[in-house]
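**Q** dropping the sequence and predicted coords here.
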Amino acid sequence: MALDLDALYTDLHRHPELSFQETRTAAVIAGKLAELGLTAEEGVGRTGVVTTVENGDGPVVWLRADMDGLPVPEQTGLPYASTARGIDPAGNDVPVMHACGHDMHVTALLGALERLIATRGDWSGTVVAVFQPAEEYGAGSQAMIADRVLGRFPKPDIVLGQHVTPLPAGVIGVRPGTQMAASDGLTVVMHGRGGHGSRPHSTIDPVVMAAATVMRLQTVVSREVDPREVAVVTVGSIHAGLKNNIIPAEAKLELSLRYPDDAARERVMSKVERIVRAEAAASGAETEPTITVDHSLPPTINDHTATARVTAAFERAFGDGSVIDPGMFTGSEDVSWFAREAGVPLVFWFWGGVDPQTFADAVAGGTVERDIPTNHSPFFAPVMHPTIERGVENLVVAAREFLA
């Protein structure tokens, strides 16, 4: 019996799980693999799932899909919208949504495995399917590597992966070289001296200190980075205080930094640290701010030769104009750790999930930024068709390019 990919996708979308909590998702994957006659190795890197399809002599191709959701309240209005909730690492009860399309990634990889199994007579080699947890924390691939995924399963000759994105359905975006930016997640704690809200002169107000820091950080990219370079400094959250008449003792900022390479990383990080410490000093802080790097991701770099082969294979399969160079995405990914640790090429591409007419209308009206929800938006939801079909076909075409 063929997999019902529509039902699978809507089920996954309804039941997202936060990073390293993807136990139900892993069980669903394992069940579908069993339907295909495959053995699932669960619990790899805590909640990851890996399976192997061996089909004679030939290269080993790794196909990777991530599977975690995000703490986002879904507002798509879809009949299969998520109402799930979860507990985040800080112990907070939060809404959970597949706001980045990882449910589509899992669906496409399972569909591709089904297609490859059905066409065993047309290829030779080994396919390793890696269902990775915790991409949103930038920690899942390294957790799997620490759990010896590269030693427990056939080592790859190439790593392939894809990500659904707000391009028109049917369009693939891929480029050689740097496809996605490197990134760091920082937690900054500004230390003040708390007190009564009516006596601000007796305190060192970390709220004002944090506010000044947030505004000054906006000048890193606008005034200290060459306009020809790519860099992003985002303050994604700020937390301080519990009551309006109490000046708290500290304020916490969470930052997301993006850059194309290690040299840019060093420059931006040093500027951010300088500003944080200078604003604390300007506020008379008696304790230095605490700066913690929560995660660090390398740039996602596509191998030039392998990317040329995949691009040509896509164009043969889907026609001229089906593949575009989308430029470097300032988002980040942890898929490249697999290829880096194995010392093999990586090809990672994007595939469109927006109704083509909707996208064309937005382009014509100059409203793409307003009307086309992006990944991590509460309104993000790929159209199911032809997104599912193309996601499956992309992986099969790319894998077959390297399988004997």
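**A** Structure received.
**Q** please count neighbours and contacts with C-alpha atoms only from this point.
**A** Noted.
**Q** tally of neighbours for Ala364?
**A** Neighbourhood size, Ala364 [other CA atoms under 10 Å]: 10.
**Q** which secondary structure state is assigned to it?
**A** helix (DSSP: H, G, I helix; E, B strand; the rest coil).
**Q** from Gly45, how far out is it?
**A** 45 Å (CA to CA, to the nearest Å).
**Q** and Ala278, by the same measure?
**A** Ala278 is 40 Å from Gly45, where distance means CA to CA.
**Q** the more surrounded of the two?
**A** Higher neighbour count among Ala278 and Gly45: Gly45, with 22 against 16, using other CA under 10 Å.
**Q** test my guess that that one contacts Asp147.
**A** Yes. In terms of CA atoms under 8 Å, Gly45 counts as a neighbour of Asp147; the distance is 5.4 Å.
**Q** comparison target, given below:
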Amino acid sequence: MLTHAPTLALRSLAAAAFLAFGAGAQAQPVASAQAPAIMSLVESMYPRLDTLYKDLHAHPELAFKETRTAAKLAAEMRAIGFEVTEKVGGTGVVALYRNGPGPVVMVRTDMDGLPMEEKTGLPYASQARTDWGGRDSFVAHSCGHDIHMASWLGTARALVALKDQWKGTLMFIGQPAEETVSGAKAMLADGLFTRFPKPDAAFALHTAPTPHGTVGYGIGISSSNSDALEIVFRGRGGHGSRPHTTIDPIVIAARFVTDVQTVVSREKDPAEFGVVTIGAIQGGTAGNIIPDTVTLRGTIRSYKPQVRDKLLDGVRRMAMAAATTSGAPEPVVKLVPGGEALVNDEAVVTRAATALKQALGAAHVVQTTAPSTGSEDFSAFINAGVPSMYFTIGVLDARDIAASAQPGGKPLARNHSPFFAPVPEPSIKTGVHAMTVAVLSALASK
């Protein structure tokens, strides 16, 4: 494990910063004399980024409700010198910085939090609450989008400070509703690539439960398809002491939760990735009342279209079978398409990975061997015809990761855990460095 990864990453990046922006012959190096200035720049901006990060962390907002967050990002980008347009696709932000003729390079950050309670105990932990689907809910940045936003702003500052080293147009977007895999589509539908320049390349990063100071990347398929399910099982309510006079939807729902897993274990090729997870069950008001309905919500993940189709069909069949077995009315089944599998562009990734390895050190930039099982609607921009790279940055202490792997070790708090707590400074600094290098590799590609 890279216990001292952040220090090594920053030193190696300072020493080799921007010496090579890509593998192509057209890439133009920056003199090594710039390295001390770059290091000074990152160090000088960090206190501002730290304050911003902790403010965003303490004030998360849910999908399409990111009004405070978007306003803060917009104000920061205007102060840097970007032309800013707000309310694109609802609460989205588009910021442009034109620096002569050259490629248009897009950098995406997501802005939304999750409807869950934070339990980290950090002094800047979120206490925010809001309405979520008609009920009161906590809100937390338990997926690291606050790290993304701080890195995004730091990258914008670094690139503008280095504007004499590149030509082209920066297109920085703050995307709403990534967690509901709907914000990218909303921005595209609102004219993202018609009202504004269509990028020649695009980048996005995401936190990962790996050692801070490290970067992970893949070529080709890098995330899963995502579909949401909502099923309402209908029964006939009554007194808990007389179940024979009712049709109990809780029993039906419980049967479905168990039976639907046979689609994964017995119908899908075991060599292919596919997951059906039920994340929420809502029904009933008291222990002695059998309710009329029970609602289940969940997620379906896959890589390949044929596996996706099999899982969707299986969910429908199993829901119908569970209801029919109990003599219940037909259930209401909603399967909502989400994000498509994300496919990284080989040329963009190869060029950026070469630059990243030279900047951070090859030991700290690792190509993954398998796609993520998570989903990401950054794929919508790729499917709109933009060659892109989506990569990860580690955000945890390597010592904690190593300790969790020992027998009896404390389980690691990963993304979407109420205890997920990135280490801010090395994570954000690595995010700024890595994204700046990646963007420069694309700006130097033409």
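**A** Received the coordinates, thanks. Bear in mind the structure is a predicted one, so any value in this text is a computation, not a measurement.
**Q** so after superposing, what's the score?
**A** The pair, once superposed, lands on a TM-score of 0.96 when counted by TM-score structural alignment, normalised by the length of structure 1; 399 aligned residues with a CA RMSD of 1.4 Å.
**Q** what's the single longest helix in structure 2?
**A** helix 35-58 (DSSP state H).
**Q** give the aligned range of whichever helix or strand comes after that one in structure 1.
**A** On the C-terminal side of helix 35-58 of structure 2, the closest following helix or strand by DSSP states H and E is helix 67-80. Mapped onto structure 1 using TM-score structural alignment, helix 67-80 of structure 2 spans residues 23-36.
**Q** before we move on, what about stretch 101-118 of structure 2?
**A** Using TM-score structural alignment, stretch 101-118 of structure 2 pairs with 57-74 in structure 1.
**Q** and what of stretch 189-205 of structure 2?
**A** Stretch 189-205 of structure 2 maps onto residues 146-162 of structure 1, going by TM-score structural alignment.
**Q** run through who's touching the matching stretch.
**A** 44-45, 52, 59-65, 105, 126, 128, 335, 338-339, 342, 344-351, 395, 398-399 (CA atoms under 8 Å, 6 or more residues apart in numbering).
**Q** compute the first-to-last residue distance for that stretch.
**A** Per CA to CA, stretch 146-162 of structure 1 runs 23 Å from first to last residue.
**Q** can you give me the buried ones in it?
**A** Val149, Pro154, Lys155, Pro156, Asp157, Ile158, Val159, Leu160, Gly161, Gln162 (16 or more other CA atoms under 10 Å).
**Q** same thing with stretch 260-274 of structure 2?
**A** The neighbour-count check on stretch 260-274 of structure 2 (16+ other CA under 10 Å) flags Val260, Gln261, Val263, Val264, Lys268, Phe273, Gly274 as buried.
**Q** about what we covered before: what subset of the contacts of stretch 146-162 of structure 1 is buried?
**A** 44-45, 52, 59-65, 105, 126, 128, 335, 338-339, 342, 345-351, 395, 398-399.
**Q** wait, Val354 of structure 1 sits on Val383?
**A** Yes. Contact criterion CA under 8 Å: Val354 of structure 1 and Val383 qualify, at 6.0 Å.
**Q** find residues that contact each of these two.
**A** Ala169.
**Q** neighbour-wise, which of those two wins?
**A** Comparing Val354 of structure 1 with Val383 by other CA under 10 Å, the one with more neighbours is Val354, at 27 against 15.
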